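Asks: The following block contains a protein sequence and its predicted model.
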Amino acid sequence: MFKIKVLNHDVIEEILGMKEVIEVVEKVYTLKSEEKTELFPMVFHEFERGIADMDIKSGHLKGIDIFGLKLVTWFGENHKKNLPPLIGTIMVFDSKTGKPLGILNAEYITGMRTGAAGAIGAKYLARKDSENLLMIGTGHISTFQIAATLIAMDNIKTVRIYDPINHDNARKLSESIKETLMNKFLSKYEVGTEIYKEINEKFDIYFEAVNDIKEAVSLSDVIITATPSRKPLIMKKWVKKGTHFSCVGADMEGKQEIDENIFGVARVYVDDINQAVNVGETEIPVKKGIITKENIIAEIGDVITERAKGRISDDDITIYDTTGIALQDLLTSKLVLDISEEKGLGVEVNL
């Protein structure tokens, strides 16, 4: 018999800070670059086509001695039963003994690590003097993307927000985002500390909703896309030299957020090459022959560890295709488990 920690959504949200998650996700990419990780094949099953499915993403962080999985289910008719349609659970194990270390609600961890991933792409590939951020999409993940990118970058002064379906969603987010950033992200840090002052200053910028995506693209230095789109929202002819894209939404075959022809003139980076060409934004450009798998410059971890070059000039258009990998969930979960142990939070269960 041994003890295992169980952490719910509220405890995780209370103790997890975005700056620390950015550091953790960077660590994941570094370990992957150093070949100290392993991703296991993804499992996907449809219980009923278009109504109920599940997927399991899993892996091993050899450099940290943990392995585990994230299981996400989608049951589209759960609202009839007063249940959320999307439910995620993470399990973390000790890779030296096989002992389970924790069971965690996956929702907040997924949002945080996804936001961190998009931001890391911008941090390492966008121009350092970038001032204008365009957020495409206003769903749940958009707040995490904005928070992480502002924390990771030093000179963003304006955030424009665009919703491809309903402009009112962009307007509402632009009006509420500053309060959300202060209450949900800045509040994790002690008032008066250097980190508090730094993040507070980065959040104190201008936010606006935009209705003309063509004009917004032309004004933007960094563009983050986080939608479920299956057709391009941004066309190549709108994109100015020096623009960086972090493409977050495409995580399934057939999804697409930007014109595939942009890939033909861009330096392309990914979180995992095999996932990117199969289910990421890179999938369609490869299938249409605009680029090949070999045209991908590198995985982002190789840029962080300086095994590969990132942006070469201010005129480069750069793309970071992040499909999301289980390793991000696992190391973020390890961070949460460690903090919860220090603070005496969560529930311990005897198995």
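Replies: That came through fine.

Asks: Could you use CA atoms for every contact and neighbour count after this?
Replies: Will do.

Asks: List the buried residues for stretch 24-35?
Replies: Buried residues in stretch 24-35, counted by 16 or more other Cα atoms under 10 Å: 24-33.

Asks: which stretch of helix or strand covers the residue nearest to the spatial centre of the chain?
Replies: Against the mean C-alpha coordinate of the chain, by Cα atoms, centre = their mean, the closest residue is T114 at 1.9 Å. Secondary structure from DSSP states H and E places T114 in helix 107-125.

Asks: who touches the following helix or strand past that helix?
Replies: Downstream of helix 107-125, the first helix or strand assigned by DSSP H and E is strand 132-136. The contact list for strand 132-136, computed with Cα atoms under 8 Å, 6 or more residues apart in numbering, reads 142, 146, 156-164, 216-217, 219-227.

Asks: hmm, 7 Å instead?
Replies: Applying Cα atoms under 7 Å, 6 or more residues apart in numbering, the set of residues contacting strand 132-136 from outside is 156-163, 220-226.

Asks: Out of the residues you listed, which end up buried?
Replies: 156-163, 220-226.

Asks: can you give me the helices for the stretch 151-300 of the chain?
Replies: Secondary structure of the stretch 151-300 of the chain (DSSP state H, counting those that start in this stretch): helices at 167-180, 194-203, 213-219, 273-279, 283-287, 300-304.

Asks: Any chance of TSV for those, columns distance to K3 and mean neighbour count?
Replies: TSV is the format used below for those (distance: least, Cα to Cα, whole Å; neighbours: other Cα atoms under 10 Å):
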stretch	distance to K3	mean neighbour count
helix 167-180	36	17
helix 194-203	35	16
helix 213-219	52	18
helix 273-279	35	20
helix 283-287	43	20
helix 300-304	34	24
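
Asks: out of those helices, which comes closest to L337?
Replies: Across the helices of the stretch 151-300 of the chain, L337 has its closest neighbour in helix 194-203 (22.6 Å, Cα to Cα).

Asks: re earlier: name the nearest residue to the residue nearest to the centre of the chain, sequence neighbours excluded.
Replies: G324 (6.8 Å; Cα to Cα, 6 or more residues apart in numbering).

Asks: Below is structure B, check it against A:
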Amino acid sequence: MSVLLLSSEEVDENATMERVIPAVEDAFAAYERGTAQMPAKSYIDLDRYNGDFRSMPAYMDAGEWDAAGIKWVNVHPDNPDQHDLPTVMGTMIYSDPETALPLAIMDGTALTMKRTGAAAAVATDYLAVEDATTLGIVGAGIQSYAQVDAITKIRPIQEIVVSDPDNERIADFIDHFSDRYDVQEGMIQDAASSDVLSTVTPVRDPIVSLDDVGDHTHINAMGADAEGKQELATEIGLEAKLVIDDHAQTTHSGEINVPYSSGELTDDEIYGDLGEIIVGEKEGRRADDGISVFDSTGLAIQDVAAAHVTYQNARQSGSGTEFDLLSTS
């Protein structure tokens, strides 16, 4: 039976932010309402290679959604320097829930980039000031591009400040976006004082302090995705309206995992899940809010939602290569 194979370029072409952002928003809502299944993300630690594997299955059954899939993904920080490969790679299998037939096998790396950017955009839409015009980026790797592409879809961003110790990355970033925005290199404190800040680094010691952050800055903390990682000083989480994507994942491997495990930050400091805000159970930004933080670990429901949109678009556009995975003879 025919399965659609989608390359990185084809995923990038068909996973448009205009459709992925609302799809990811729907996924958060479905999970909150209990119409999605998402077992805990499982890890295989590879200390020998300074990396890990993660398996992420999910199923959504909500309205127009009847979608299932699993992503097999890694995080290997040494890949770029030692092997000329991305830090994060993945493969997504998107399946028909009724028959379990794989409908598509697609590059999960590009899909991860898109849905991660989309998650930040959804959080920004609910938590950032309405007239946000400045965006700070800490970490100019590949995910920083998706952050800009997504967040600028939902806020009137005019100025971007980017901070990264790698001068080549900074130059590439500025060159990529300078025809659309006023893009400047700055220190971390320059980026952190923006209306919206996205941190996309793999650091284990906090690099953004409370003093760096503006009075009403919304922060998308995207980089911490494994136990021991932390980008923001603990004081920021204690001061901010702290919103998470999933309690089990954020306390284990998200931005708050270090202070949570030590007891410096507890459930009392967590305002709620993003899904609770989306479905109206809790308020998003209020006029008197100061700093807000979205702790994002990345959820399998986001991958399934993004894969659903990508598959639909690819079928409509004729993208991809069909092949027979199962023999019916």
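Replies: Received, thanks. Small disclaimer: the values here were computed from a predicted structure and weren't measured.

Asks: quick revisit: which other helices and strands contact the helix holding T114 of structure 1?
Replies: Under the contact criterion of 3 or more Cα pairs under 7 Å, 6 or more residues apart in numbering; DSSP states H and E, helix 107-125 of structure 1 touches helix 18-33, helix 140-152, strand 244-247, helix 326-343.

Asks: Onto which residues of structure 2 does that helix map?
Replies: Using TM-score structural alignment, helix 107-125 of structure 1 lines up with residues 109-127 of structure 2.

Asks: Alignment lookup: I142 of structure 2 to structure 1.
Replies: Looks like I142 of structure 2 aligns to H140 there (TM-score structural alignment).

Asks: count of neighbours near that match?
Replies: 10 (other Cα atoms under 10 Å).

Asks: Can you tell me how far it is from Y108 of structure 1?
Replies: Per Cα to Cα, to the nearest Å, H140 of structure 1 is found 10 Å from Y108 of structure 1.

Asks: Pull the number of nearby residues for L103 of structure 2.
Replies: Count around L103 of structure 2 with other Cα under 10 Å applied: 22.

Asks: is it true that it touches P97?
Replies: No - taking contacts as Cα atoms under 7 Å, L103 of structure 2 lies outside contact range of P97: 9.9 Å.

Asks: if we can go back for a sec, out of the buried residues of stretch 24-35 of structure 1, name the two that are farthest from one another.
Replies: Pairwise across the buried residues of stretch 24-35 of structure 1, and taking Cα to Cα, the largest span is found between V24 and S33, at 14.3 Å.

Asks: Kindly indicate whether the spatially closest residue to T73 of structure 1 that is not a sequence neighbour is helix, strand or coil.
Replies: The shortest distance from T73 of structure 1 to any non-neighbouring residue, by Cα to Cα, 6+ apart, is to M54 (4.2 Å). Under the three-state scheme (DSSP: H, G, I helix; E, B strand; the rest coil), M54 of structure 1 adopts strand.

Asks: For M54 of structure 1, give me its contacts.
Replies: Contacts of M54 of structure 1 (Cα under 7 Å, 6+ apart): 44-46, 72-74.

Asks: Relative to K70 of structure 1, how far out is it?
Replies: Here M54 of structure 1 is placed at a distance of 10 Å from K70 of structure 1 (Cα to Cα).

Asks: again with G242 of structure 1
Replies: 36 Å.

Asks: The alignment partner in structure 1 of A221 of structure 2 - how many residues pack around it?
Replies: Alignment of A221 of structure 2 against structure 1 is given by TM-score structural alignment, with C247 as its counterpart. C247 of structure 1: 28 surrounding residues under other Cα under 10 Å.

Asks: do you know how far C247 of structure 1 is from I195 of structure 1?
Replies: For C247 of structure 1 relative to I195 of structure 1 (Cα to Cα), the value is 28 Å.

Asks: go on, I64 of structure 1?
Replies: Between I64 of structure 1 and I195 of structure 1 the distance is 27 Å, computed by Cα to Cα.

Asks: Check V270 of structure 1 too.
Replies: On the measure of Cα to Cα, V270 of structure 1 and I195 of structure 1 end up 29 Å apart.

Asks: now do I234 of structure 1
Replies: 35 Å.

Asks: just L330 of structure 1 next, same as before
Replies: Taking Cα to Cα, one finds L330 of structure 1 at 25 Å from I195 of structure 1.

Asks: what's the answer for I156 of structure 1, then?
Replies: Separation of I156 of structure 1 from I195 of structure 1 (Cα to Cα) stands at 17 Å.

Asks: likewise L83 of structure 1?
Replies: According to Cα to Cα, L83 of structure 1 stands 38 Å off from I195 of structure 1.

Asks: give me every residue that touches E159 of structure 2.
Replies: 133-135, 181-183.

Asks: ok, of the residues you listed, which come out buried?
Replies: Buried, going by 16+ other Cα under 10 Å: 133-135, 183, out of the contacts of E159 of structure 2.

Asks: Of those residues, which is the nearest to A314 of structure 2?
Replies: Ranked by distance to A314 of structure 2 (Cα to Cα), the buried ones among the contacts of E159 of structure 2 are led by L135 at 31.6 Å.

Asks: list the contacts for the closest residue to P100 of structure 1 other than its chain neighbours?
Replies: Distances taken as Cα to Cα, 6+ apart place F93 nearest to P100 of structure 1, at 4.2 Å, with adjacent residues excluded. Taking Cα under 7 Å, 6+ apart as the criterion, F93 of structure 1 is in contact with 66-68, 99-101.

Asks: Narrow those residues to those that are buried.
Replies: By neighbour count, with 16+ other Cα under 10 Å, the contacts of F93 of structure 1 hold 66-68, 100-101 as buried.

Asks: and stretch 122-141 of structure 1, how far apart are its ends?
Replies: 16 Å.

Asks: roughly how far is that stretch from the heart of the chain?
Replies: Stretch 122-141 of structure 1 sits 12 Å away from the centroid of its parent chain (Cα atoms, centre = their mean, to the nearest Å).

Asks: And stretch 93-113 of structure 2, by the same measure?
Replies: The answer for stretch 93-113 of structure 2 is 18 Å, by Cα atoms, centre = their mean.

Asks: for stretch 317-326 of structure 2, same thing?
Replies: The chain centroid and the centroid of stretch 317-326 of structure 2 are separated by 27 Å under Cα atoms, centre = their mean.

Asks: Tell me which residues are up against it.
Replies: 1-6, 10, 314.

Asks: could you redo the last one with a cut-off of 6 Å?
Replies: The contact list for stretch 317-326 of structure 2 (Cα atoms under 6 Å, 6 or more residues apart in numbering) reads 1-6.

Asks: Please verify my assumption that L103 of structure 2 contacts V3.
Replies: Yes - the pair L103 of structure 2 / V3 is scored as a contact, 5.1 Å apart, by Cα atoms under 6 Å.
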